[in-house]
Every structure is written in structure tokens, then in C-alpha cells.
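**Student:** Here's a sequence, model it:
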Amino acid sequence: MTLKEIDMNEVYNNDPELKKEDVNNLKEWIEKQPHLPHVSELQVALFLQSCYYSNEMAKYTTDTYFTVKTLCPEIFGTRDPLNPLVKTAMDCVVITPLPKLTPEKYLVVLVKMMDFNPDNYNFAAQLKCFDMITLLHLHQYGPAKGVIIILDLKGIVFGHFLKLGVVVMKKFLYYLQEGMPIRLKSLQFFNIVPFMDKILAMMKPFMKKELIDSLVLHNDVSTVFKYIPIDILPQEYGGSCESLPILQEKYKARMIDNGEFFKFQESQTVDESKRPGKPKNISDVFGMEGTFKKLEVD
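**Tutor:** Have a look, this model is predicted:
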């Protein structure tokens, strides 16, 4: 893995509530689970921080993270930026963590369609790219105090909606809420489309109340500024950040430059034959009603 990760001393200095002793305790627990893969100290810190330092919740999140990724290869497998499907996805949509944080120190991840031809759109591949670039960013810059996901729907047509899949949506929303090591603060859509009600009807059955409560819809970008200062956004929205085409090229280059990191991620799978007790399968995971990861929204 050639990725230059953030130094752990910097991670601990940036967050006094994140204790090395707690990270080590969680890491020891993970290493004693025969079905889980080897993890780095930084990965463990991301799990613990995302769960607001709850060791028990972080255990659940860690297991969920690796289990879902193993059981859902259509979304989380083939993490090769040079794979034709992934390359097409990167050409189709820009997914970029913005360089500046909000005043609350939240990371903003912007998603924007750049190729409006529905024939080139692959929903699962876009979700894969979102996961890849967001986790890459966290490994390079450390845990984020909070994450806001904003999606610009300008250019989206009904042909894109027809390519969304209920099963893929369910799997990813479960992962986003239960396993992804981020503190998700808000999910926001702007330049909403006439069929937004159909998109929400597909999403909401798989969203916890906390995520539904954090959902914000904007007719255009003007009301986004109540949540995200205009200065943070790209030039097209009146901000000082670089233009969308430049951000897209940087996003693609960043993905390609870190192919070894994604290869390492792809190798981190669960061995269900070694899981204590009963091995898990797809129906076990996505039918379960048990403990849920804490989702705090301001």
C-alpha cells in the first residue's frame, strides 16, 4: 500500500477525545476475531471516532463494514480505478471532498453529474466511487468531525432514475448508516428534479429516522448557503473553490494514483467460515433489526 496516510500522532493531536489506549483496545479485539481481516491503527481510529468513541458501537460498525463489503461485491468489489466500469463512472460523475471545511469543521462531499447520457450511468459503480474517494480522503487527512453529502441533480433525467436499483439502494443505505466510518451529519439534494418524490420513495424505506430528519431538499443552490458557506463551493456556484471540470480531473487522478490503496481495501474481506457462531449471509445482514450505529445530527 503506497498511500501516504496521515500520521497517527497528528490524528490524536487533532482530536483529544480520541485516545490511543481506546484505539489499541479496539484493535486488539478486532485481531482476536478470526473472521475479520488485518486492520491498521488508522482504520481502527476511523471506526472509533465515527461511533463517538463508543467501543461497543465501534465493534458492531467494524464487523458491519467488512461484512457488507464482502457480501456486496457489485458495489464494493473491483476497486481498480483502471477498470473500464470504474473509469466510465469517474468520467460520468464528479465526486469530490471539497478542500475547505465548514465553520463546524465538517467535510463536504459534492456529487455532480458531468455526463448527462443515462446510457453511461451505472448506479452501483457510482456508489463504489463515492466510497473509494471518501475513504481515501479520510486516510489522507484523518477523521472528519462530521460529513455533509450534497448532490447537485442538475442534468438528471428520468432515464437515470430508471437505472437506480432497489436492492442496490437498500444495501448501500444500510452500509452508509451502519458500517461506513463517517459521522454523517446531513444528506442534501439541490436543483431537485420533478421526479424527486419517486427517488425519495425508493430511499426512505431504508433510511433511519435520524437520516430522514437530516435530509434537506433545495430547489436551487441559493438555499444551500444556509448550511454551507458559498466560499467553500466550486466557482460554478459562486464559490472560491476550483471549477467542476478541474475538480473532476483531480478526482480521477487521485483515484488512479492510489490504485494500491484500493487493492489493499479490496483484499480486506470477511472469512465467514471462521466467524464465531453461525456464518452470515445476505439475508442475515439486510434482514436484521438488531443494534444500529448511532447517527448524531445537529
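
**Student:** Could you use CA atoms for every contact and neighbour count after this?
**Tutor:** Fine.

**Student:** in this structure, which spans are helices?
**Tutor:** For the chain, the helices defined by DSSP state H cover 8-14, 20-31, 41-50, 55-71, 73-76, 84-92, 123-141, 158-161, 166-178, 196-203, 209-214, 244-257, 259-267, 282-286.

**Student:** Could you also give me the structure for this second sequence? I'd like to compare it with the first:
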Amino acid sequence: MTVRALSSVLRKKAEEEVNETPNVADAAIAQLRDWLHQKPHLRAAKIPDQWLIAFLRGSKFNINKAQEKLDTYYTLKTIAPEIAANRHPFDASIQEILKIGFFLPLRKCSTDTSPRTCLVRVAAFNGTKHSLTDLIKVALMIIEILLIEDDNFTICGEEAIVDVKNLGFGIISQWTPTLAKKVVTCAEKSLSVRLKSMHVLNAGKGLKAALQLFKLFLGSKMKTRIHLYHKDYEKMYRTVDKSILPVEYGGTDGHIQDLIDHWKMKVETYSDWYAQHDSIRPDESKSSDAKNSANVLGIVNCFKKLDID
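**Tutor:** The predicted structure is shown next:
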């Protein structure tokens, strides 16, 4: 098994948080390998152990759940290609999103066992210039890198800081129920993102409709982890250490442009990875257990149920 060694504190955290021990990890990866060999579209794929353990951690080492997440991940490339496939880092549209820094994981964690904090700069979005699906695609591309490289992310989870300053109709009009469901499916049911908390900054009246659609597809536990702030960030600083934040958000760890430059270069180095994994898709005409969009997304007409808890 080729999996990065954990520090002693993360090893303890992994056992407490996701039920991982070295013996459990070895056995679980072996089981996933056996399962992969039974899947026509996955049998020949070059899938590293580090990728598999990310899905196992996201499933708390429940083998069936990990299999379901992997299957959903590759199925989404067929049924949601606008956000899950055709990922070419040097395409003009993706380069544009990388340059504005929409999704930026921070360089430090508050402690050795803290979640990875990710800055989501909705404020950088220009509704007349950018496509929301491109922004989401790039965010998911970066999340894949975190799944491979960041043990804090896969074991301790994610803490999101979402800046919605100057949120306008341009982005809200593109945030449809179907897209909302696809995003939640990617994050929760395939990429195993374990969101510990979400801090929404500069939240004004225009946020309500978009937040309704997003919260609609979240579980009751997750709904309680979303916190809104207008212009006063002091409450957020009680749980988010200033030392990990960029200067622009009251912190001391460099500037946003430093993060933009880092993640642009990092995504570009993963060009071969994206190409390889975009080519792995189920053949629904041959695979007896291939999924369709209705099965994976489970989209229902639920406008009448819109409500804020």
C-alpha cells in the first residue's frame, strides 16, 4: 500500500474521527481494489492508494459507502460534465477563474488537527464575464488536489469562509435547483467533502434565495453549521484564528495574490491527472449497475418547500 504516513497526532485523530488504523486502512484498500477489478470501467484505471484512502476517510471506512462515492464520482463525469469533466487547466475559461482566485485553500491550519480552511471569494465573480459552472468546476478541481495531498482536509474536514460581498443577480440567476443539487452531490456523495462549518461574510439581503436553494439539499446537522456575518468579523475570529488568514481578511499570513499564484500553478501541474480521470466513465450500455442522472441526483420539484431554518 502506498499511502502517505501520518504524524502521531493526525494518526490519533484519524482513529477518532474516521475509524482509521493502519490495519483497517490496509484491509479496506485491498477490498476496494478487489471491487475496482469487478467494474468494467474502473478495472484498467490507474487509481492510486492515496486517492482510495481519501474516499475511505470520507466514508469513515464504510466500504459500501466508499464504493458508492467512487462510482458516483465517475458517473458524474457523464451526467454533469459541465462541472465534473472537460477539465483542461490551460483552457482560457479555466485560466480566467484561476486568475481571479475564486476558491483558495489557506496555507496553514489553526492546529495540527484542525480542518483545512478554504476561502471562497464569490465577490470575485463577474456575472457578465464568468460562468458559475466554470467557477464550480475549478473549485472541484482544487478539492481533488486536497483529497490527494492534504491529510488535514481528508481527516479533519473543511472549514469554508465564503465572501459574498456585492453578490448580484448575475450569480443568483445561474444558481438553479438542478445545479445546486449537482454541486451538493459532488461535494457530499462523491468527493467526500466533510464540511465542518461555513462562515458567510458580507451577507446581505440578496443572499437569501441562493442560501435557500443550497440549504434545501443539506442535512439538518449541516444546516446548523452555516454562520452569517454582515461586516463585523469579530465573532468569526473566535473560531477562526487570524494567524491563518490573509491580510485582506484581518489576518497575518500573506496576501490573497500569494494564494492565487500558488493554486494556479498547482492546478496546472495536475493537467495529466485531470485528463486521465476524465476519461474513466461507465458505459451504461454495458455496465449492469451503471447509474443514471435520476438515480444519482434524485432531483425533485421542491420549490414549494423552500424555507430557512
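
**Student:** Quick check: TM-score for this pair?
**Tutor:** Put the two chains on top of each other and the TM-score (TM-score structural alignment, normalised by the length of structure 1) is 0.85; 282 aligned residues with a Cα RMSD of 2.3 Å.

**Student:** returning to what we had before: deepest in the core, which of the helices of structure 1 is it.
**Tutor:** The highest mean neighbour count among these, using mean count of other Cα atoms under 10 Å, belongs to helix 41-50: a mean of 24.

**Student:** what residues does that one touch?
**Tutor:** Residues outside helix 41-50 of structure 1 that contact it (Cα atoms under 8 Å, 6 or more residues apart in numbering): 8, 18, 23-24, 26-27, 54-55, 58, 61-62, 138-139, 142-143, 181-183.

**Student:** just to revisit the earlier point, please convert the helices of structure 1 to a markdown table, extending it with distance to D152 of structure 1.
**Tutor:** Converted to a markdown table, those look like this (distance: least, Cα to Cα, whole Å):
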| stretch | distance to D152 of structure 1 |
| --- | --- |
| helix 8-14 | 31 |
| helix 20-31 | 37 |
| helix 41-50 | 26 |
| helix 55-71 | 27 |
| helix 73-76 | 22 |
| helix 84-92 | 13 |
| helix 123-141 | 14 |
| helix 158-161 | 14 |
| helix 166-178 | 18 |
| helix 196-203 | 12 |
| helix 209-214 | 17 |
| helix 244-257 | 12 |
| helix 259-267 | 26 |
| helix 282-286 | 29 |
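
**Student:** Would you tell me which of these gets closest to M114 of structure 1?
**Tutor:** helix 84-92 (5.4 Å; Cα to Cα).

**Student:** okay, and that closest one goes to which residues in structure 2?
**Tutor:** Here helix 84-92 of structure 1 aligns to structure 2 at residues 92-100, judged by TM-score structural alignment.

**Student:** who touches that stretch?
**Tutor:** Applying Cα under 8 Å, 6+ apart, the external contacts of stretch 92-100 of structure 2 come out as H88, P89, A124, H130, D134, L135, V138, I260, D261, W263, K264.

**Student:** And V296 of structure 2? What does it align with in structure 1?
**Tutor:** Using TM-score structural alignment, V296 of structure 2 lines up with V285 in structure 1.

**Student:** got a list of what the closest residue to that match other than its chain neighbours touches?
**Tutor:** Leaving aside its chain neighbours, V285 of structure 1 sits nearest to V68 (7.6 Å; criterion: Cα to Cα, 6 or more residues apart in numbering). Listed by Cα under 8 Å, 6+ apart, the contact partners of V68 of structure 1 are K171, Y175, G179, V285.

**Student:** Counterpart of V68 of structure 1 over in structure 2?
**Tutor:** So, by TM-score structural alignment, V68 of structure 1 is matched to L76.

**Student:** what's the answer for R254 of structure 1, then?
**Tutor:** Match for R254 of structure 1 (TM-score structural alignment): K266.

**Student:** residue closest to the middle of structure 1?
**Tutor:** By Cα atoms, centre = their mean, structure 1 has its centre lying nearest to D131, at 4.2 Å.

**Student:** Tell me how far the aligned partner of it in structure 2 lies from N23 of structure 2.
**Tutor:** Matched by TM-score structural alignment, D131 of structure 1 corresponds to L140 in structure 2. Distance of L140 of structure 2 to N23 of structure 2, computed by Cα to Cα, to the nearest Å: 30 Å.
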